[in-house]
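*Asks:* no sequence for this one, just the structure:
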């Protein structure tokens, strides 16, 4: 029996931030060329950059310069990642008041990522939400290592639920859960989402999956079956967390579009243009990408007829 699926899903393109943060720094001009290619695909939501320490993440050192060019794409809804109040202030000042505040559900990753404990990070939600709300923006809390941590092992689901509840109480507008090291499987995805839904009620919950162990698309499909309609994906499968050993690429935008559209779930993204954007991403970073679809093409692409032997 075919499962019940929503008529449409909103995909946030995170290639410019999550996709590039683990790469050698590329120029602002190259990022703008990639953004041009992404805009053509029909995607509406784009995570533009991260307002974080350029010493910690050199690839994001041009955050303000990139944000200054965002006006060139008025059809796009831009957001930016922040790791604390300082980043939130920078984002608002740069004209990107919609932020994703990333905090970890695991102590080991929290210390590696932002050098503070989980509880301290959760408490900062109130300050960050106030900053962006005063600037006319929104605050999404992304809970990293929601299933497993490379330092601490499995993350207790009840800990994720607890953190999500506190974040909403402190002013977060919505929640997203991230499989930072790509260890989730569909059953575990549905189990956590069911717990979150029971605890948070009508609060919007998004999801962010990595394809490190080849299960990223299966997890995304399971999340959609479970009612998630906001997903992150990265052009060409670019990505990885520099502070989580073994955290390789995100699910590829073009592969997610291929899967969902072929199942009757609208994304608003043109698959051919998304494949073209992946080629631009490959040129920008200077190496092959992990997306199989960007190499093989859409299933509707036909090869020339064989002529046979004479």
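*Replies:* Here it is on my side, so go on. Quick caveat, the model's predicted, so the values are computed rather than measured. Numbering: from 1, shown residues only.
*Asks:* going forward, measure contacts between C-alpha atoms and count neighbours the same way
*Replies:* OK.
*Asks:* for this structure, longest helix please?
*Replies:* Assignment by DSSP state H gives helix 118-134 as the longest helix of the chain.
*Asks:* could you check the angle helix 118-134 makes with the following helix or strand past it?
*Replies:* Using DSSP states H and E, the next helix or strand after helix 118-134 towards the C-terminus is strand 139-144. Going by axes from the mean of the first three to the mean of the last three CA atoms, to 10 degrees, strand 139-144 is angled at 150 degrees with respect to helix 118-134.
*Asks:* list the buried residues of strand 139-144.
*Replies:* Judged by neighbour count using 16 or more other CA atoms under 10 Å, the buried positions of strand 139-144 are 139-144.
*Asks:* then this one, side by side with the first:
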């Protein structure tokens, strides 16, 4: 009776939930039925219901394709590079911004660092080719003038990996630092004052106060990042990649695009998507379990 009266009294709050719930039901839960395509010989004209069940034959077909394993390897490799170099970057940037004392310069720096996040990858791809192209790129023209010669940033596989990782960090580091800056502002200022009285340097305060203060945030975001190891965006590798580096730039998202949309093999594309979701779930649960055992912190 108390619950019913509470709902009647605060009906406006529950009414506000209608649109979000409708969104998740229509666009998140109803499409789950489409996962059955992965277990059928899907025919566009017959539809999902009338298509013939084939069980795990689609998955057997995927696991027998060499191109799938190449795409899977590249997905892990590129995500691994982002995890190794891209994950610490927002943490370092947030700490550096927090240490700035000139507020005007701090605000200007934050604004300039956030901007790349709002730029489309299509535009970023054009910028990358204008800057790093072998024959006409700004960087190679400057290097050639000082006698170092052009470098194949976009055509050599190892150079392309470095370019891919660097551009990704540049695009996301500013936006990623927002969460860490928010976590840093939640640290008790009296700890810094006490450390300063004891004569602690800036590096000591960062190491003994700032980093422990944002440890929970770092662990949570790391677990989520590990859960995305098998999931990779389509636009970045597709736009920055090219034929000469296809051996490294072909990932699961471009593989799904090529197989699903270009070749019309929707069952295979759906099966790969389901594979990504299952493996991602295993990764995130494993990372959370290890974190709970070692640090007693996690997302669940």
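*Replies:* All right, it came through fine. Fair warning: this is a prediction, and the values are worked out from it, not measured in the lab.
*Asks:* let me know the TM-score between chain one and chain two.
*Replies:* Their TM-score after superposition, calculated using TM-score structural alignment, normalised by the length of structure 2, is reported as 0.26; 131 aligned residues with a CA RMSD of 6.1 Å.
*Asks:* coming back round to it: from the buried residues of strand 139-144 of structure 1, which is closest to residue 195 of structure 1?
*Replies:* Each of those was checked against residue 195 of structure 1 using CA to CA; the closest is residue 143, at 14.5 Å.
*Asks:* measure the closest one to residue 48 of structure 1 for me?
*Replies:* 19 Å (CA to CA, to the nearest Å).
*Asks:* quick one: list the elements packing against the helix or strand harbouring residue 276 of structure 2.
*Replies:* Using DSSP H and E, residue 276 of structure 2 falls within helix 266-294. Here helix 266-294 of structure 2 touches helix 57-63, helix 215-227, helix 252-256, going by 3 or more CA pairs under 8 Å, 6 or more residues apart in numbering; DSSP states H and E.
*Asks:* which one of the ones you listed is the most hemmed in?
*Replies:* Mean neighbours per residue, mean count of other CA atoms under 10 Å, is largest over these for helix 252-256, with a mean of 22.
*Asks:* and the helices in the stretch 1-150 of structure 1?
*Replies:* 28-40, 63-67, 85-93, 107-114, 118-134 (DSSP state H, counting those that start in this stretch).
*Asks:* okay if I get those as TSV plus mean neighbour count and distance to residue 278 of structure 1?
*Replies:* Listed next are the helices of the stretch 1-150 of structure 1 as TSV, based on neighbours: other CA atoms under 10 Å; distance: least, CA to CA, whole Å:
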stretch	mean neighbour count	distance to residue 278 of structure 1
helix 28-40	18	9
helix 63-67	17	20
helix 85-93	20	27
helix 107-114	20	28
helix 118-134	19	32
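*Asks:* with distance to residue 189 of structure 1 as extra columns, can I get those in a markdown table?
*Replies:* A markdown table is the format used below for those (distance: least, CA to CA, whole Å):
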| stretch | distance to residue 189 of structure 1 |
| --- | --- |
| helix 28-40 | 28 |
| helix 63-67 | 32 |
| helix 85-93 | 30 |
| helix 107-114 | 20 |
| helix 118-134 | 22 |
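*Asks:* what's the closest of the ones you listed to residue 179 of structure 1?
*Replies:* Per CA to CA, nearest to residue 179 of structure 1 of these: helix 107-114, 12.4 Å.
*Asks:* make sure residue 178 of structure 1 is indeed in a strand.
*Replies:* Yes: assigned with DSSP: H, G, I helix; E, B strand; the rest coil, residue 178 of structure 1 falls within a strand.
*Asks:* so which strand or helix has the closest residue to residue 200 of structure 1 other than its chain neighbours?
*Replies:* Nearest non-adjacent residue to residue 200 of structure 1, counting by CA to CA, 6 or more residues apart in numbering: residue 165, 6.7 Å away. Using DSSP H and E, the element containing residue 165 of structure 1 is helix 157-169.
*Asks:* kindly report the same for residue 223 of structure 1.
*Replies:* Counting by DSSP H and E, residue 223 of structure 1 is part of helix 216-225.
*Asks:* show me what that helix is packed up against.
*Replies:* Contacts defined by 3+ CA pairs under 8 Å, 6+ apart place helix 216-225 of structure 1 against helix 186-200, strand 205-209, helix 253-262.
*Asks:* so who does residue 89 of structure 2 touch?
*Replies:* 169, 173 (CA atoms under 8 Å, 6 or more residues apart in numbering).
*Asks:* separation between it and residue 218 of structure 2?
*Replies:* 12 Å.
*Asks:* same deal with residue 123 of structure 2?
*Replies:* Residue 123 of structure 2 sits 31 Å away from residue 218 of structure 2, going by CA to CA.
*Asks:* over to residue 47 of structure 2?
*Replies:* Residue 47 of structure 2 is 45 Å from residue 218 of structure 2, by CA to CA.
*Asks:* repeat that for residue 90 of structure 2.
*Replies:* For residue 90 of structure 2, the distance to residue 218 of structure 2 - CA to CA - is 10 Å.
*Asks:* residue 91 of structure 2 too?
*Replies:* Computed as CA to CA, the residue 91 of structure 2 to residue 218 of structure 2 distance reads 8 Å.
*Asks:* shared neighbours of these two, anything?
*Replies:* Joint contacts of residue 91 of structure 2 and residue 218 (CA under 8 Å, 6+ apart) are residue 180.
*Asks:* ok so, going back, overlap in contacts of residue 90 and residue 218 of structure 2?
*Replies:* In contact with both residue 90 of structure 2 and residue 218: residue 180, using CA under 8 Å, 6+ apart.
*Asks:* could you count how many residues lie near residue 275 of structure 1?
*Replies:* 27 (other CA atoms under 10 Å).
*Asks:* hmm, residue 254 and it touching each other?
*Replies:* Yes: assessed by CA atoms under 8 Å, residue 275 of structure 1 is found in contact with residue 254 at 6.0 Å.
*Asks:* show me where the stretch 1-150 of structure 2 has helices.
*Replies:* 2-9, 11-15, 18-24, 47-50, 57-63, 66-81, 88-99, 103-114, 121-132, 138-145.
*Asks:* quick one: closest of the ones you listed to residue 161 of structure 2.
*Replies:* Closest approach to residue 161 of structure 2 among the helices of the stretch 1-150 of structure 2 (CA to CA): helix 66-81, 7.8 Å.
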